[in-house]
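**Student:** Quick one: sequence and predicted model below, then my questions.
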Amino acid sequence: MAYATQAFDLALKLRDSSRIIRGGRIKSAELRRLEHIDDAIVMALYILRIARRHKDTTEIKSLLNSLGTSHILRGEYDQALRYQFESLVIREKGGNKKEISIILNNIGVCYYKLNDIPSSIKYFKRCLELKRESNDKYGLDRLLINIGLCVNEMGNYAEAIKYITEGLNSCDGKCTDQIILEGEIALGDTFYDAKLFSESLKHLKISYQIAKRIDNFRFQVENILYFARIHLIKKDFEMAIRYLNEAENISLQKGYKFLLIDTYEVFSKLFNEIKDYKSASLYLSKYIAYKDSVFNEKVTSNLAQLHADFEERENLKTIAEKNQMLSLREELIQKQKIQLALMAAIALLLTIVAIMLYKIYRDKLLINIKLDQKVKERTEELRENNRSLTTAYELQQSKILKVEKESLIILSSVSGLCHAARLELTDGRAKEYIQKVANNIDQLSPLFKKTKEGE
């Protein structure tokens, strides 16, 4: 506390707004820890005004949460919920699931104190869901214990013990004294409601010893009240009165209105039990007065208005989310329509391309068939021409051979005549001509013979 005060005073001297806000928040938290609740609220409100002026959202969230917790301790649940809901709205805008879960837990605690168990468990379950989504283990132990307390109020003691034990086990043997204290008193409360008073006392004593060791006066009083109730059931009125007096003294000193309500209620029951109706009436009037101060018409109206406002905001948020979903769905439908149209267009184009390709293929096939036919026709024509040429050639050759044969016969006849003429002629000149003719015939004969041999 001394360091927090020094840091805050230094920030004031330096006129450093960010340090003033941070230092003031820390000092307010320390005041609340030391259970100087009124001073903690005054400090937090002063710093909250500065933080709002500088629009320091991070510090505003923390200060609102701090104020909500302080007002819970004072039993001012309408104020507590107002600050917690405002903090929740800011944190939901930020979207940080871990931060949102902290506020949901605190709102659940507030509704638990108001004995609105359905609302309390609703916020605790929302908190648990967010923690599991974000794999957030911070505060899981306390949350499970709180859910156990709600389940206990609904009369399901076995399930309540299961939740509380799970909360204590979630620390893996490293629970803080505060968590062990809260878990043990929760078990004591559950066994008390189940009328297992010996088992209840065992856990309550562990919780009370830790509360004494760490100077947690609120939980000291809560344990003491259970001691008083159990001794009242056992008809040990002297011990019950002693515990109730101790609870009243601490509660008056610390300003625990909600604990004074419980204290005076037990006092009234005790004096009715011992037939001291005057004292019973006195404490009943105190009980009514304190309960009216905490749960008066104004507070009830504020709570109803806060609940209605927040529910309206939740409904509007739900409507907005549904509208957004509808808008997204409509957008998705439009996109799907466009996709279907594109797919249909692509399918149509592919069909057209396929038809064109088939047509081109068919045309090529027909052309190839026609070309093959023409090639075959041309080949046949060429073959026919070749056969005609061959026949003409052979005929020509036959004629040539015939002429050659006839020429050879004529040449042979002429050659024989020349030979006979040379024998018969006496004229030298005539012989000479005949000889030249014979020579020419001799020269021609080999040519015809060669042609014949070549054939």
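**Tutor:** That came through, no problem. Numbers count the residues shown, from 1 in each chain.
**Student:** rest of the way, CA atoms for contacts and neighbours
**Tutor:** OK.
**Student:** burial count for Thr69?
**Tutor:** Using other C-alpha atoms under 10 Å, Thr69 has 27 other residues around it.
**Student:** For it, which residues are in contact?
**Tutor:** Ala80, Asn106 (C-alpha atoms under 8 Å, 6 or more residues apart in numbering).
**Student:** can you tell me the helix or strand for it?
**Tutor:** helix 57-73 (DSSP states H and E).
**Student:** Tell me the buried residues in that helix?
**Tutor:** Across helix 57-73, burial judged by 16 or more other C-alpha atoms under 10 Å covers 59-73.
**Student:** Could you give the separation of it from the chain centroid?
**Tutor:** Centroid separation for helix 57-73 versus its chain: 30 Å, with C-alpha atoms, centre = their mean, to the nearest Å.
**Student:** returning to what we had before: ok, of the buried residues of helix 57-73, which one's closest to Leu144?
**Tutor:** For the buried residues of helix 57-73, the closest approach to Leu144 (C-alpha to C-alpha) belongs to Thr69, at 18.7 Å.
**Student:** Tell me the spacing between that closest one and Ala40.
**Tutor:** Distance of Thr69 to Ala40, given as C-alpha to C-alpha, to the nearest Å: 10 Å.
**Student:** And Ser18, by the same measure?
**Tutor:** From Ser18 to Ala40 the distance is 19 Å (C-alpha to C-alpha).
**Student:** which one of the two has more residues nearby?
**Tutor:** Shown here are Ser18 and Ala40; by other C-alpha under 10 Å, Ala40 has more neighbours (24 against 15).
**Student:** Next up, a structure to set beside the first:
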Amino acid sequence: MQHNITWVVKVSFIPFRRWMALLFVLLLNAIHLSGFSQSSIDILKDEAESDDFEVKSGALMELFIAYRLLDLDSALNYAEKSQELSLQTGDSLMIVRTEIAIGYVYQEKGFYQLAIDHFKNALDIAQRNHFKDREKFVLNNLGLTHYYYGKYDEALQYHFQSLALREEENNQIEIAISCNNIGLVYYQIKDYNKAIEYFKKSLEIKKSLKDESKIEGTLINLGLCFSALNNYDEAVNNFTRVLKLCERNGCEDRIRVDALNGAGLAYYSLDNPQEAEVYLLKSMKIASNGGLQSHVVNNTHYLARIKKEKGHVKEALEMLNECQALAEEIDSRVWINKNYRLYGEIYALLKEFEKAYEYQTKYDSLSGLILNEEVIQNLANIQINYQEKENLETISLQKSEISRRTTLLILSMIIIFLAVVILVILYRNNQHRKKVNRKLYEANETIEKQNLELTNMNTVLEERVKERTQELNASNDALLKSNTELDNFIYKTSHDIRGPLATLQGVCNVALIDIEDKKSIDYFNKLSKTAERLNEILSKLLVINQINNSLISEEQIDFDGMIADIIGEQQNPETLKVISVEKEIQSGLQFRGDHDLLRIILTNLISNAFKFYNTSGRVESFISIKVFSNDLLHIQVIDNGIGIDENVSYKIFEIFSKASDMSDTAGLGLYLVKLAVEKLRGEIALSKAEDGFTQFEVTLPFH
């Protein structure tokens, strides 16, 4: 991005100590140091209290220049004091300078309408007093501010006016700045080839002047265009080149912010969200410290997008809310509109389709206001007017010469012709007016008829909505009653069956003591195991009822002790293979929750890992259990067992669903886990770990 504000300092009658202070301040300002010599600043502050107008006004503007890159609030304070002084004395040039200074601060802070107001005041005074040098810079800043504000047709118009003045002076570096800023506008309206044309023109001028210290902004803008044209590798090359130039030569915070932001967006487009997030966070940190509000909005928006794509939808929504609040504060229509679109995507993921539709409608509406057909046409007209300026002047001279030679003949013919034309136009207008009035009358009748039909349709629709609402309420009541009856049935049936089942197991145990026949013993053993399995199924059915009807309690959870007990329960003497178990509990973890539900979750996940171990002798079986927290509690159970077929992974959390026949299970374990997790308002996910092992991850909120 190019900024083009120059401060005119009067040099007559300035004491030697002021020259030393000014030289020191400008030197530090040029190399972007974070502090100034206190003695030099004190000199300027003393002179700012002087009774001499020349001394006081010069000191105030010098203090503004000293602070404008480091402390915008202090810079604004000195600019406003200088403005009060200039208004008291009626110094037009000083008024223009102070208006530009105040507008610059508001532009940097992101308050674009305030900046535009001050720049327009400066432009009016500069044009009235023929301050050409001031006029071209004010036009440039008006173009930049309208660009930030999303008013691209007005931005382009001001930039071309500034370019015309600079071409009259043949100031090459300033022509390069205007070309760069014009390219930015074309970039925003997605005319990337036109934007690249102006950026390269700017770059060629700067290279011809052998001034590489001023090419960073143009390189950033070329990088943005290459990103838009999907040439992301070339874009990254441009941004990293800028960052290297900044390390070598130093540059403004805005340049670093733009380069880091551009690199982050390029990596984001290259499907490398981790690298993108690193660059965007660095960019946002510098922008926040420097008070660059619009850049903070930019970085926050794309960080929210990355959160959304990583699946952290709630975190993305919180970050987007912060972004939208700041965008509305600085009244940035472009970012407000982009945020509307992201809101729609996030609420669609959250299945809040009504909100998603609402924000999509807002996005479509504001998009039409920002870049409608009228704006596009204005942009085209402005470009055509500028490119054909010299041709129009030549044609105008030729027409003037012809006009001088044929004035008398043409004048008489024109008068006759105009008289005939006026009569024809009046007649046709009269006929046309009658036709229009007749059509308007017919149109009004049609509109009234359609309004009546719409009213009737709305009444019918309201009745249908009421009927559907009543049906839905009835269905919900029936479903609730059905669920309650099902819970009662499971509970009563499980208790009723357990008595006979216990009797059956007792008979089997007695028979195994008394019977010596091997075949009979084998039958009773199988019968006993079947009874045990049925007892296990009944127990899990009772757990389902317990989960559905229990009240959540809160107590401090000892994950280390709980996991140790569960592992001890799962040791199977019949398993010939040794299974190593690793557990990693975050040190000092404090979590309060329902002890029974958490034990159900951990027991079933760890039990599955033991049951479905890899029987191969060439594989060292292991189970890894991790418990840690960031904003949420995370429980991970990873094993290198037989794995889960991807074709059935989508239904493993359903009741009575089994992913493998290796273990004689009922298909209730993972269903119980899902019920318990949902009861605790958490989420469970099946995925592949880094080495391709099976990983179950449970995330739970802190209460």
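**Tutor:** Sure, I can see it. For clarity, every value in this text was computed on a predicted model and none was experimentally measured.
**Student:** Just give me the mean distance for the helix holding Thr69 of the first structure relative to the second structure.
**Tutor:** For helix 57-73 of the first structure, the mean deviation from the second structure after alignment is 0.7 Å (mean C-alpha distance after the TM-score superposition for the first structure).
**Student:** That helix aligns to what range in the second structure?
**Tutor:** Under the alignment (TM-score structural alignment), helix 57-73 of the first structure falls on residues 132-148 in the second structure.
**Student:** picking that back up, wait, which of the buried residues of helix 57-73 of the first structure is closest to Ile102 of the first structure?
**Tutor:** Nearest to Ile102 of the first structure among the buried residues of helix 57-73 of the first structure, with distances taken as C-alpha to C-alpha, is Asn65, at 9.0 Å.
**Student:** can you count the residues close to the nearest residue to the closest one once chain neighbours are set aside?
**Tutor:** Excluding the flanking residues, the one nearest Asn65 of the first structure by C-alpha to C-alpha, 6 or more residues apart in numbering is Gln84, at 5.8 Å. Gln84 of the first structure has 24 neighbours, counted by other C-alpha under 10 Å.
**Student:** swap in the one 5 residues further on?
**Tutor:** The tally of other residues near Val89 of the first structure (other C-alpha under 10 Å) stands at 16.
**Student:** quick one: it from Arg132 of the first structure, how far?
**Tutor:** For Val89 of the first structure, the distance to Arg132 of the first structure - C-alpha to C-alpha - is 21 Å.
**Student:** need the helices for the stretch 151-300 of the first structure, in chain order.
**Tutor:** 157-169, 177-193, 197-213, 217-233, 237-254, 257-273, 277-294, 297-424 (DSSP state H, counting those that start in this stretch).
**Student:** wait, which of those is closest to Tyr123 of the first structure?
**Tutor:** helix 297-424 (12.7 Å).
**Student:** Which element is encountered next along the chain beyond the closest one?
**Tutor:** helix 428-454.
**Student:** got the buried residues for that next one?
**Tutor:** Buried, per 16+ other C-alpha under 10 Å, within helix 428-454 of the first structure: Lys431, Ile434, Gln435, Ala438, Ile441, Ser445, Phe448.
**Student:** Now do it against helix 297-424, angle only.
**Tutor:** 150 degrees (axes from the mean of the first three to the mean of the last three C-alpha atoms, to 10 degrees).
**Student:** now helix 428-454 of the first structure: how far from the chain's centre is it?
**Tutor:** Chain-centre distance of helix 428-454 of the first structure: 121 Å, with C-alpha atoms, centre = their mean.
**Student:** And for stretch 56-63 of the second structure?
**Tutor:** Relative to its chain's centre, stretch 56-63 of the second structure lies at 41 Å (C-alpha atoms, centre = their mean).
**Student:** Where does that stretch end up in the first structure?
**Tutor:** Going by TM-score structural alignment, stretch 56-63 of the second structure lines up with nothing in the first structure.
**Student:** tell me the centre residue of the second structure?
**Tutor:** Nearest to the geometric centre of the second structure sits His301, at 1.8 Å (C-alpha atoms, centre = their mean).
**Student:** ok, that residue - contacts?
**Tutor:** Met319, Leu320, Cys323, Asn339.
**Student:** Just the closest of the residues you listed to Leu184 of the second structure, please.
**Tutor:** Leu184 of the second structure lies nearest to Asn339 out of the contacts of His301 of the second structure, by C-alpha to C-alpha, at 21.3 Å.
**Student:** picking up where we left off before, which of the contacts of His301 of the second structure also appear as contacts in the first structure?
**Tutor:** Using both residues aligned by TM-score structural alignment, their matches' C-alpha atoms under 8 Å, the first structure keeps these contacts from these: Met319, Leu320, Cys323, Asn339.
**Student:** Please report the distance of the counterpart of the residue nearest to Asn65 of the first structure in the second structure from Asn129 of the second structure.
**Tutor:** Alignment note: Gln84 of the first structure maps to His159 in the second structure; criterion TM-score structural alignment. To Asn129 of the second structure, His159 of the second structure is 21 Å away according to C-alpha to C-alpha.
**Student:** Equivalent analysis for Leu260 of the second structure, please.
**Tutor:** According to C-alpha to C-alpha, Leu260 of the second structure and Asn129 of the second structure sit 42 Å apart.
**Student:** more crowded one of the two?
**Tutor:** Leu260 (28 against 12).
**Student:** about what we covered before: among the helices of the stretch 151-300 of the first structure, which comes closest to Ile100 of the first structure?
**Tutor:** helix 297-424 (14.5 Å).
**Student:** And that closest one, what does it pack against?
**Tutor:** helix 77-94, helix 428-454 (3 or more C-alpha pairs under 8 Å, 6 or more residues apart in numbering; DSSP states H and E).
**Student:** quick one: the helix or strand that comes right after the first one to the second structure mean distance?
**Tutor:** Okay, so that is helix 77-94 of the first structure. Remark: after helix 77-94 of the first structure, the chain's next helix or strand is helix 97-113, criterion DSSP H and E. Compared with the second structure after fitting, helix 97-113 of the first structure has a mean deviation of 1.0 Å; criterion: mean C-alpha distance after the TM-score superposition for the first structure.
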